[in-house]
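K.L.:
how would this look folded up:
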Amino acid sequence: MEKRKARNNPEMEGPREAESAIEGLAFISKGFKNWKDGTEGFRRHEKSLCHIDAVQVMLVLPQTVPDVGEALSQAHAKEKALNRRMFVRILENMKFWGRQGLPLRGHDDAESNFMQLLPLQKLHTPELRAWLERRVDKYCSPEIQNEILQLMSHSILRNVAKSIHAAEVFSVMADECADVSNKEQLALCFRWVDQELEAHEDFVGLCQIDNISADTIVAAIRDCMLRLNLQVNRCQGQCYDGASNMAGHRSGVTKQLGDEEPRALFVHCYGHSVNLAMCDTIKTTVLTRDSLDVTSELIKSATFSSIIGQGQQSILDNYLVLQELWDEVLAGSVDPDVRARVIGVKAQMETFNFFFGISLARLVLAHGDNLSVSLQSSTMSAAEAQKIARLTVDTITKMRTENSFSMFWEATVAKRHQFDVSEPQLPRKRKRPQRYEGGDEPAYHPSSPEGHYRQLYYEVLDSAKSSIQTRFNQKGFAIYTQMENLLLKSAKGVDATDEFKAVTELYGEDLDSNLLLTQLSLLQTQLTSDDDVTFKSVLKFLRGYSTSQRQLLSEVVKLVRLILVSPATNAMSVRSFSAMRRIKTYLHSTMGQSRLNSVMLLHTHKDRTDALSVVELGNAFVDVTGSDHRRSIFGTFTDADLAA
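P.N.:
Below you'll find the predicted structure:
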């Protein structure tokens, strides 16, 4: 201490030290004036004790103390640590609200869910009470909430984009729907295949569009790809609904993207296809169409709505209950319109024609529903979906036998006796229309009610079979069939020259034809060549290989990826709309697009939301450009702030 005082006080030093100290003051407080001998003065100052001390301080201080404020005051360091702990609580709350898809804001900021949850936590954290009583720097405003949500959602989006980039190819899925504020939203999803040959479908956001024209939707898809840095030439599949703006052959979305990338094959969502096939089946036959029309009128009644509320949704399972309720309704005083509707429904339910119609419709629609549910898996590929559809068609075909009809007829007639339903009757004979007249063959008229309903039974089954085959016979699926046949025929040692030529011509440089031919023959030696070789068995065999071992069959793996990357349905987009309706409700119809997208990503990708690091989010919040004030308040977040 005495030595340092001597360095700063010329009177306590010797003649040379005093002269050096006086010159040092010129560079510290008095100012330097002898510019004539300035160079010599600078050199002497570099050797002075005060300059050496200053250099040592500047070199040592940044290594030992990260912040000047902390070096000057330990209280400031403690305040920063407290601020970090409180802000971690805010980040954890935001993470919870976003993951659960819950609204943060209320009628005003004080009544918001976010601000009401924090006071509950202050009971266990006294420091949080003082934080919330601050007038400034609470970091709880709606603007800060939006910024935090955006940081979290961008982190998830970067994670998703990284996964898609790691995959060699991807498919795009899109669908549009109006939200509660009547704004058109376009849901965008991508399907990709990871290194373990597992398919994934990821929602990447909602895009608010002015209209649903093909040009607008294509522009939104391209903008999304640009933001995620995805190249169009890596898009190998498209999956939309069958509307003209999406699947139009002249200017639809699939046509415009297909012109830019011919390998982006279009698959009409199989979920929509099943729905349309069942609608075609019901509308084609008069019996089922009329029965379902009566059912529609029945469902509109308040009586059936009360039964649905009890968890019993089947008309056939509640036939007696409904018949008794109609009598009770008619016995009371009801509105004339309701009375007329009840009388009509009651009369129809007493006829065998209606009873047989809904029983047959239930039989066919059950298979359609089972097919639809099976297709909604995110891991389901278009090629595998076709096989499931063929299984359903085969099942319906086996039902078209005399034995199957006899069993169905006997069960229906037996149930008729349990209900107040009339006996089956033949319809009156009608003359065949003039346009069908020709030849000497007389018009066919069934000789018994069973024969009449047998004809209707076969007609409905034929219509269902034909409708499913027609809806699933898509142009873009032909190449997937050829790719799968190439793989399976080669594994069995069967000639697949035509399939090999078609696949290699389409994908060009994506597949090395010579190397693929060699690896297909190698695959044959590795697999057991018998009739049990299926795509699933080949896939299981490849998944059993390690990543390095798959290099031996690299082109075969590419072929498998191209088969897997095509989605079977666009169910992921539809699920995102369900999430949108839970998040943007009538009470929160003014939610901004940025906040809606952020919460949608957090709510949809729950696993990725759980994996978000609060420490990294805190540092990202502090490191925003021009945020020196935030750094002075929080400093740097560490894992110690989580344990506090």
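
K.L.:
C-alpha only now, for contacts and for neighbours.
P.N.:
Will do.

K.L.:
Show me what counts as buried in stretch 493-502.
P.N.:
499-500 (16 or more other CA atoms under 10 Å).

K.L.:
can you tell me the distance between the two ends of it?
P.N.:
Chord length of stretch 493-502, first to last residue, is 18 Å (CA to CA, to the nearest Å).

K.L.:
what sits up against it?
P.N.:
Stretch 493-502 is contacted by residues 479, 482-483, 485-486, 489-490, 521, 524, 529 when judged by CA atoms under 8 Å, 6 or more residues apart in numbering.

K.L.:
could those go into a markdown table alongside neighbour count and distance to Gln100?
P.N.:
Formatted as a markdown table, the contacts of stretch 493-502 follow (neighbours: other CA atoms under 10 Å; distance: CA to CA, whole Å):
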| residue | neighbour count | distance to Gln100 |
| --- | --- | --- |
| Ile479 | 18 | 41 |
| Gln482 | 19 | 44 |
| Met483 | 22 | 42 |
| Asn485 | 19 | 45 |
| Leu486 | 23 | 46 |
| Lys489 | 20 | 48 |
| Ser490 | 22 | 49 |
| Ser521 | 14 | 51 |
| Gln524 | 18 | 49 |
| Ser529 | 17 | 50 |
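
K.L.:
which of the residues you listed lies closest to Phe541?
P.N.:
Of all those, Phe541 sits closest to Gln524, with 11.8 Å by CA to CA.

K.L.:
element containing that closest one?
P.N.:
helix 513-526 (DSSP states H and E).

K.L.:
which stretches of the stretch 501-644 of the chain form helices?
P.N.:
With DSSP state H, counting those that start in this stretch as the criterion, the stretch 501-644 of the chain has helices at 513-526, 535-543, 554-564, 571-583, 593-604, 606-610, 614-622, 628-634, 640-643.

K.L.:
Next, the second sequence, to be compared with the first:
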Amino acid sequence: MERYFMKKSTLESEIPQTQKQKEDNVVNPESHGSKRNYMEFDLANLPSDPGLRTPIIEYDPNLRDQVRRTYLQKGPCQPRNHTFKQTMQGNVMRRFNPLWFDEFPTWLEYSIVKEAAYCLCCYLFKMDSKKHSGSSDAFVSEGFTNWKKKEKLREHVGGPNSTHNKAWNNCQVLMNQQQHIQTIVNKQNDQARSDYRKRLTASIDCIRFLLRQGLAFRGHDESEDSENQGNFLEILKFLCDHNEDIKRVAIDKCPGNLKLTSPDIQKDIVHACAIETTKIIVQDLKDSFFSILVDEARDVSTKEQMGVVVRYVNNDGQVIERILGIVHVTNTTALSLKVAIEDLFFKHNLSLSQLRGQGYDGASNMQGEYNGLKTLILKENQSAFYIHCFAHQLQLALVAVAKKNVSIEVLFIVVNDIVNVVGGSCKRRDILIENQAIKVFEALEIGELLSGCGQNKQSALKRPSETHWSSHYNTLISLVRMFSSAIEVLDLIIENPKSEKRAEASRLLDALQSFDIVFCIILIKNILGITNELSLALQRKDRDIMNAMNLVKIAKNRLQSMREDGWSSLLDVVFLFCEKHDINVINMDDGYIARGRSRRNAEKATNMHHYRVDLFYSIIDLQLQELNNRFNEVSTKLLICVSCLSPMDSFSSFDKKRLAQLAQLYPDDFSDVEVLALENELETYIIDVRSSTDFNNLLGINDLAIKLVGTRKNTLYPLV
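P.N.:
The predicted structure follows:
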């Protein structure tokens, strides 16, 4: 018979009951089912003192709303005439102030039994105290007694989305059932519900289209009289024009306040799409290992934001990259970024222990050796190896040079201005191309240039881009090739009294004909030429890691060789270039005069020291340092080992020893016994895949993983 009774609390056992009430506590099993615990009681006997109440979660779910409604109708327990107990707090005797009831009349309660304050709405609707830990627990179970800190009462209320305010909103909804959205929806007929669903589906489809295309939603003027209401409304209007059913429910027979097109509705739908999309990503990720890619994500809000992308392998063996979220960060210190990432992981039930890779740009707060983000994460997870983002690999090396050396920074400012001025109009661009064509023809006549198919093509000055390093290299090559033509165009601009660019052209002409700029152009062009093949190799989609690592080694060796033996040859090239274009050559033994600085404060040094030490050695050292930082010993070893899995050319890169080393880099995933077993498994694996026609013509590790899952060989070779 015990299953037909709910266990009584101590308080309820002390309340005297009549025989009829005791009989009412028994439930007929035939009418209610034998598996349900159910208790009927007199709602008038509910204890008013919050210190004596049974936790709301212990009531039967079918009775909780009745209990809540009864307590809300009674109102909070506020014994204003009670002599409140004094307690020693610090060095002063303090007690509850009954005036607080006037300040918080709707929820503040006082327990005479426990001499403590409670919150009525949190008691009624705060179901899980473990999920919402904090000050609200004291107002539900323990009772608040810290009378010297009245501010805790306001902190308990909190902001609009606080636990207390959510509970209070639930109280209002419970007492106003007729206005509840569910009640209104239930009152609607089937036709109204069907129309609403069609209207909502049309809005969602329009928003999904805009999200796929990456287009903006809002317009500056979304009023009915506007000729351009924004992409969302224009697409919805187009959809209505081509679908009479949608037009009927969305325009013709739709109430003005139920069109589902307002900006708030648009934002709500986008937010719902983001939540559902992220939920699917996390479900697909499950408990798999993953890597993260992090970069700045700035939008029209101009807030400091961080975009987090996860990369993982799904059940089909496909390598998947998905945006997990965009997080607002108060500052960009490494510790703040790590906290933001941990909060995002916690939100989606992910763990740092699942992390197996990090990819960032080269900013110091990201890849710092001691306090960078990658170092902070590596301290907690030694398997979360850091690989610098290939898209930024050599771009940031150039940025570092520009920031750390004023002469190089001035060079690229001048080059960028020359491209803008000389190629800023169609007329000047045509003059440049025409002059260059004449000079090419003259050079062909005297034999300076060779003719042939594809040579000496017509071109203008190339504009540098901030996303590809090779573009800077191409810009400098085009400037060296069209140097005389660019000077002639600048002369024409200066001679034209109607031109608005005369002053700027004069400044650029003076800079372009200086030995300092010419030296920097030749130096940077040669340095970028050494690393150009590596830059292009790292930007290809079909990236060959083994060859790329060889190019890294070659680039380092060439830069070191240039530093040791390349000064004389570079200086000869600069002198010949200056002689060809009538530029004054300086005496290297004279004292160097720094441009743009006070001569009184300038350090005394010869031109030879400045150009050889301050420019030549300094810039090459910066490049070597950048390459060493981006491709350190650990990351290079990791990349070379991973490349041994490549299926290209019948698994020609396969190396059993290096793959065993790869497993040893992840001690949390491969035990010593598994590393030993891996060698034998690799022997069988490589014979199997090389002899199978299913594994011919695969282009990369991604294709290999998909094919392993498709042929179910992933179960045969789990360590692989």
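
K.L.:
re the thing from before, out of the helices of the stretch 501-644 of the first structure, flag the one nearest Thr125 of the first structure.
P.N.:
The stretch from the helices of the stretch 501-644 of the first structure with the least distance to Thr125 of the first structure (CA to CA) is helix 640-643; that distance is 13.6 Å.

K.L.:
so what does the closest one touch, helix or strand wise?
P.N.:
On a contact count with 3 or more CA pairs under 8 Å, 6 or more residues apart in numbering; DSSP states H and E, helix 640-643 of the first structure meets helix 74-100.

K.L.:
Helix 614-622 and the helix it packs on, what's the angle between them?
P.N.:
Orientation check (axes from the mean of the first three to the mean of the last three CA atoms, to 10 degrees): helix 74-100 of the first structure against helix 614-622 gives 110 degrees.

K.L.:
which strands and helices sit next to the following helix or strand past helix 74-100 of the first structure?
P.N.:
As assigned by DSSP H and E, the chain's next helix or strand after helix 74-100 of the first structure is helix 113-122. Where contact means 3+ CA pairs under 8 Å, 6+ apart, helix 113-122 of the first structure is packed against helix 74-100, helix 126-132.

K.L.:
How many residues are close by Leu708 of the second structure?
P.N.:
Per other CA atoms under 10 Å, the neighbour tally for Leu708 of the second structure reads 20.

K.L.:
all helices of the stretch 301-450 of the first structure, in order?
P.N.:
For the stretch 301-450 of the first structure, the helices defined by DSSP H, counting those that start in this stretch cover 302-309, 319-331, 336-349, 352-375, 382-399, 402-418, 449-472.

K.L.:
For Thr609 of the first structure, which of these is the nearest?
P.N.:
Of the helices of the stretch 301-450 of the first structure, nearest to Thr609 of the first structure by CA to CA is helix 352-375, at 27.2 Å.

K.L.:
Can you give the distance of the closest one from its chain's centre?
P.N.:
Helix 352-375 of the first structure sits 30 Å away from the centroid of its parent chain (CA atoms, centre = their mean, to the nearest Å).

K.L.:
after superposition, how close is it to the second structure?
P.N.:
Aligned to the second structure and superposed, helix 352-375 of the first structure gives a mean residue distance of 4.5 Å (mean CA distance after the TM-score superposition for the first structure).

K.L.:
how far away is the residue most central in space within the second structure from Leu509 of the second structure?
P.N.:
Nearest residue to the geometric centre of the second structure (CA atoms, centre = their mean): Gly307, 1.1 Å. Distance of Gly307 of the second structure to Leu509 of the second structure, given as CA to CA: 43 Å.

K.L.:
measure stretch 486-500 of the first structure end to end?
P.N.:
Start-to-end span of stretch 486-500 of the first structure (CA to CA) is 6 Å.

K.L.:
Quick check: the aligned residue for Phe289 of the second structure in the first structure?
P.N.:
Using TM-score structural alignment, the equivalent of Phe289 of the second structure in the first structure is Val169.

K.L.:
the residue most distant from the middle of the first structure, which is it?
P.N.:
Pro15 (82.4 Å).

K.L.:
give me the number of residues near Lys303 of the second structure?
P.N.:
Neighbour count of Lys303 of the second structure, defined by other CA under 10 Å: 13.

K.L.:
what residues are up against the aligned partner of it in the first structure?
P.N.:
Per TM-score structural alignment, the equivalent position to Lys303 of the second structure in the first structure is Lys183. The contact partners of Lys183 of the first structure, by CA under 8 Å, 6+ apart, come to 208-210.

K.L.:
Ile323 of the second structure should be in a helix, yeah?
P.N.:
No: counting by DSSP: H, G, I helix; E, B strand; the rest coil, Ile323 of the second structure is not found in a helix; it is strand.

K.L.:
quick one, what contacts it?
P.N.:
Going by CA under 8 Å, 6+ apart, Ile323 of the second structure touches 307-310.

K.L.:
which of those also appear as contacts in the first structure?
P.N.:
Contacts conserved in the first structure for those, counting by both residues aligned by TM-score structural alignment, their matches' CA atoms under 8 Å: 307-310.
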